[in-house]
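Enquirer: Okay, predicted coordinates and the sequence, questions at the end:
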Amino acid sequence: MKTLFDETCIGTLQLRNRLVRSATWEAMADDAGRPTPRLVRVYRDLAYGGTGLIISSATTFSGDATRVPGMLAIPDDSYIQAYHELVQTVHREGAPIVMQLVFPGRNGVFWTPSDPSRDEIHSIARGFRDAAFRAQRAGFDGVEIHAAHGYFLSQFLNDKRNTRTDEYGGIVRNRIRFLLEITSEIQARTGETFPILVKINCSDFEEDDGVWEACQSACSKLAEQGIRAIEVSGGISHMPFPPQGLPYEESVFRDYAAEIARITDVPVILVGLNRTPSVLTGLLNTAGIGYFSLSRPFLRQPDLARYWRKNPDRPAECLSCDACREQPDGNVCPFRKSLVGEK
């Protein structure tokens, strides 16, 4: 029987358990997007707390990128050393770390698929490539492409939001083209052994959005390209979560993730209200889902992995109240307790 605390590998990533910290905006980068000592401490606590794999918060890669306050960035080589120090801190505590890369838009505007020209699309793909290479040089163990939650790249999958009439819009093959080109660019620059993960929406949960069909096709093609893992999410950031109509109170995208696991041969990571070890263990052994990522529970319990190892019958303490987003000093849980043995 598989357990949440099996030691496994995702490509070259060696994981001490199946619990993943999903990308979480911390609002703690400096004004230029570099990690601060306070932010490094957040990642150290996650690693020290036993997390199997850490995915960084969304990181932009162009100097004119649209960013929210405290958002990470890696627009040029001068940022590499700051990230190298963050990575070393995480590695000393025994966890691998992956940088999530995102393109929201430029000059304060959140882009839609209709905004860029073909040349700009190609330039963005090269931007992902160059940022991934910087992450590799900084010591990150891989990168994750953010193609979920209704942001720019995610919208290409949506048949209603993607109104392009060229080779990047219309039929499913065209709507997934940009994502596949990005991964190909990264592979060409970083090499075949450097892990690339993709976070993708199973659905935007809009009527007839076509996202599920595009998701299945994209995941199949990504697996053929050699992607190392697929993180299955859903919904749009500014809409209520979880989306209406799902039959579960926990692990809400489980059926979609199970289907992606069935049609591909790469590890699937499920995100979305993962709260109870027994539920996750059941999915691990019956649905083909290999890993489980969490966001808000790690804000309250950065040592959640250690806690669940000792208390397998206890759910996460997170109440999903979103008080973390209302704090004046960053995205932090007001109910967080200090780690036992915290350094």
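Expert: Thanks, I have it.

Enquirer: going forward, measure contacts between C-alpha atoms and count neighbours the same way
Expert: Fine.

Enquirer: Could you pull out the strands in the stretch 101-250 of the chain for me?
Expert: Assigned strands in the stretch 101-250 of the chain, in chain order: 105-106, 109-110, 143-147, 196-201, 229-233 (criterion: DSSP state E, counting those that start in this stretch).

Enquirer: Now do the longest one: everything it contacts.
Expert: Think strand 196-201. Identification of contacts with strand 196-201 by Cα atoms under 8 Å, 6 or more residues apart in numbering yields 142-149, 154, 183, 211-212, 215, 227-235.

Enquirer: Buried only: go through those residues for me.
Expert: Neighbour-count burial within those applies to 142-149, 154, 183, 211-212, 215, 227-235; the criterion is 16 or more other Cα atoms under 10 Å.

Enquirer: Not counting stretch 318-331 itself, show me its contacts.
Expert: Contacts to stretch 318-331, defined as Cα under 8 Å, 6+ apart, come from residues 25-28, 296-297, 299-301, 332-334.

Enquirer: for stretch 221-233, same thing?
Expert: The contact list for stretch 221-233, computed with Cα under 8 Å, 6+ apart, reads 10-11, 148-149, 180, 183-184, 192, 195-202, 219, 253, 256-257, 264-272.

Enquirer: The same query, at a cut-off of 6 Å, please.
Expert: Outside of stretch 221-233, the residues that reach it under the criterion Cα atoms under 6 Å, 6 or more residues apart in numbering are 11, 195-201, 257, 266-271.

Enquirer: Ranking by neighbours, what's the top pick from those residues?
Expert: With neighbours taken as other Cα atoms under 10 Å, the top of the contacts of stretch 221-233 is Leu270, carrying 31 neighbours.

Enquirer: Leaving out the residues flanking it, which one is nearest to it?
Expert: In space, Leu270 comes closest to Phe292 once its chain neighbours are excluded; the distance is 4.9 Å by Cα to Cα, 6 or more residues apart in numbering.

Enquirer: try this one next to it:
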Amino acid sequence: MKSLFDQTQVGPLKLKNRFIRSATYEGMAEEKGNINDELFKVYEDLAKGGVGTIITGITAVTDLEEFIPGQMRIYNDSFIDNHKKIIEVTHKYNANIILQLGAAGTQTIRNEEKVILGPSNITDLGYKNTPKEMTLEEIVSIQIDFANAALRAKKAGYDGIQIHAAHGYLLSKFLTPYYNRRTDEYGGNIENRSRMLIETYKKIRDKVGKNYPVLIKINCEDFMDQGMTFEECKYVCKKLEELGVDAVEISGGSLSSRLNESYSRKIVKGQAPYYTFYAERIKEEVNIPVISVGGIRDISALTKILNESSIDYFALSRPLVCESNLIKRWSEGNTEPSKCISCGKCSGFGKTICVFNRK
């Protein structure tokens, strides 16, 4: 019988258990994107709390666009030393730490001095920002920014990186037909719409080498009209596996989806864990590790899923915002479900803090 506390391996990376802290926007970085004492403590508490692997909040790879307030950054070499302190404290407690890399695209605040980037000139349904359609030169420039940021992560000492291609951020927008209406090689069918992500991955792999862990976070589907479908997601995951991606985390939707009735019908609190069905189907298509995320609150349910499916790992976000020591508590025999009630009041463009923990 498999255990959630098995020691396993993803590519060259050894994991002390099957629990992963899913990337969570903290909103606590300094104005210029540096890690401060408040943010350092978040990572220290997570590492002390027993989770085997931590994926950081989305970290900016480019300064072409305006930053999300409180977002970490790594768009030039000056940030490398600043990142080392959260790496060191994570390793102190025998946990891994993976840097999530992303570009916001339309999901950011407005700044007339900086450009809002997108695959096409289509207004974001949630954020109401209208991007300029990216030129081929801008596409290549962003891909290079991702690759250089990944190399900085490796130099800083991160155990790997995760490419954020979910939730409506820039790479996700390229996958979504509603937002990607290009007529060149980056638009149209899923082979073309995934080209931005595929080329970004290839450039990253060329920079970091074949033995450095590279993960992808992707929507199982967009849950919106003219969104990426589940069949298209499976195509992309299989393609990424062929190219050497080490693991995929299966999530879904975006703010645009939450405005769409179909999303609320499909993903509801009573159906948690939300994306397990999709993760199971993806695992039937690929041989690399698959990570399920969303609505994970109960260790008994997770143990059942682990042993009745081929899902390898489970990622948690809000439960660890609520209880950073949740995994340690479970490992010590207190298997009560997470105290998180999925109210969603911890998140937004402010600091991500559980309402029960606010001072």
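Expert: That came in fine, so what should we check first? Quick caveat: nothing in here was measured; it's all calculated off a predicted structure.

Enquirer: So after superposing, what's the score?
Expert: Here the superposed chains carry a TM-score of 0.93, computed using TM-score structural alignment, normalised by the length of structure 1; 337 aligned residues with a Cα RMSD of 2.0 Å.

Enquirer: now the helices for structure 1?
Expert: Listed in chain order, the helices of structure 1 (DSSP state H) span 37-48, 80-92, 118-138, 152-155, 172-175, 177-190, 211-225, 254-263, 277-286, 296-300, 304-310.

Enquirer: is it possible to export these to CSV including distance to Asn107 of structure 1?
Expert: What follows is those, written out as CSV (distance: least, Cα to Cα, whole Å):
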stretch, distance to Asn107 of structure 1
helix 37-48, 25
helix 80-92, 23
helix 118-138, 14
helix 152-155, 14
helix 172-175, 25
helix 177-190, 22
helix 211-225, 28
helix 254-263, 35
helix 277-286, 41
helix 296-300, 29
helix 304-310, 38
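
Enquirer: Now do the residue nearest to Leu270 of structure 1: how many residues are near it, please.
Expert: When counting by other Cα under 10 Å, one arrives at 28 neighbours for Phe292 of structure 1.

Enquirer: Pull the contacting residues for the corresponding residue of structure 2 for it.
Expert: The criterion is TM-score structural alignment: under it, Phe292 of structure 1 has Phe314 as its aligned partner in structure 2. Contacts for Phe314 of structure 2 were tallied using Cα under 6 Å, 6+ apart; they are 19, 291-293.

Enquirer: for Ser172 of structure 2, same thing?
Expert: 165-166.

Enquirer: Repeat that for the one 5 residues further on.
Expert: Shown here is Pro177 of structure 2, whose contacts under the criterion Cα under 6 Å, 6+ apart are 226-227.

Enquirer: Translate it into the numbering of structure 1.
Expert: Using TM-score structural alignment as the criterion, Pro177 of structure 2 maps onto Asp159 of structure 1.

Enquirer: what does Cys343 of structure 2 give?
Expert: Aligned against structure 1 by TM-score structural alignment, Cys343 of structure 2 finds its counterpart in Cys321.

Enquirer: Distance of Val293 of structure 2 relative to Ile218 of structure 2?
Expert: Taking Cα to Cα, to the nearest Å as the criterion, Val293 of structure 2 is separated from Ile218 of structure 2 by 11 Å.

Enquirer: Then Thr24 of structure 2?
Expert: With distances defined as Cα to Cα, the gap from Thr24 of structure 2 to Ile218 of structure 2 amounts to 15 Å.

Enquirer: same question, Ile267 of structure 2
Expert: Counting by Cα to Cα, the separation of Ile267 of structure 2 from Ile218 of structure 2 is 16 Å.

Enquirer: Closest one to Ile176 of structure 1 out of the contacts of stretch 318-331 of structure 1, please.
Expert: For the contacts of stretch 318-331 of structure 1, the closest approach to Ile176 of structure 1 (Cα to Cα) belongs to Trp25, at 26.0 Å.

Enquirer: check contacts around the closest one.
Expert: The contact partners of Trp25 of structure 1, by Cα under 6 Å, 6+ apart, come to Ser57.

Enquirer: That one and Ser56 of structure 1: what is the separation?
Expert: For Trp25 of structure 1, the distance to Ser56 of structure 1 - Cα to Cα - is 8 Å.

Enquirer: Same question for Arg306 of structure 1.
Expert: Taking Cα to Cα as the measure, Arg306 of structure 1 and Ser56 of structure 1 are separated by 20 Å.
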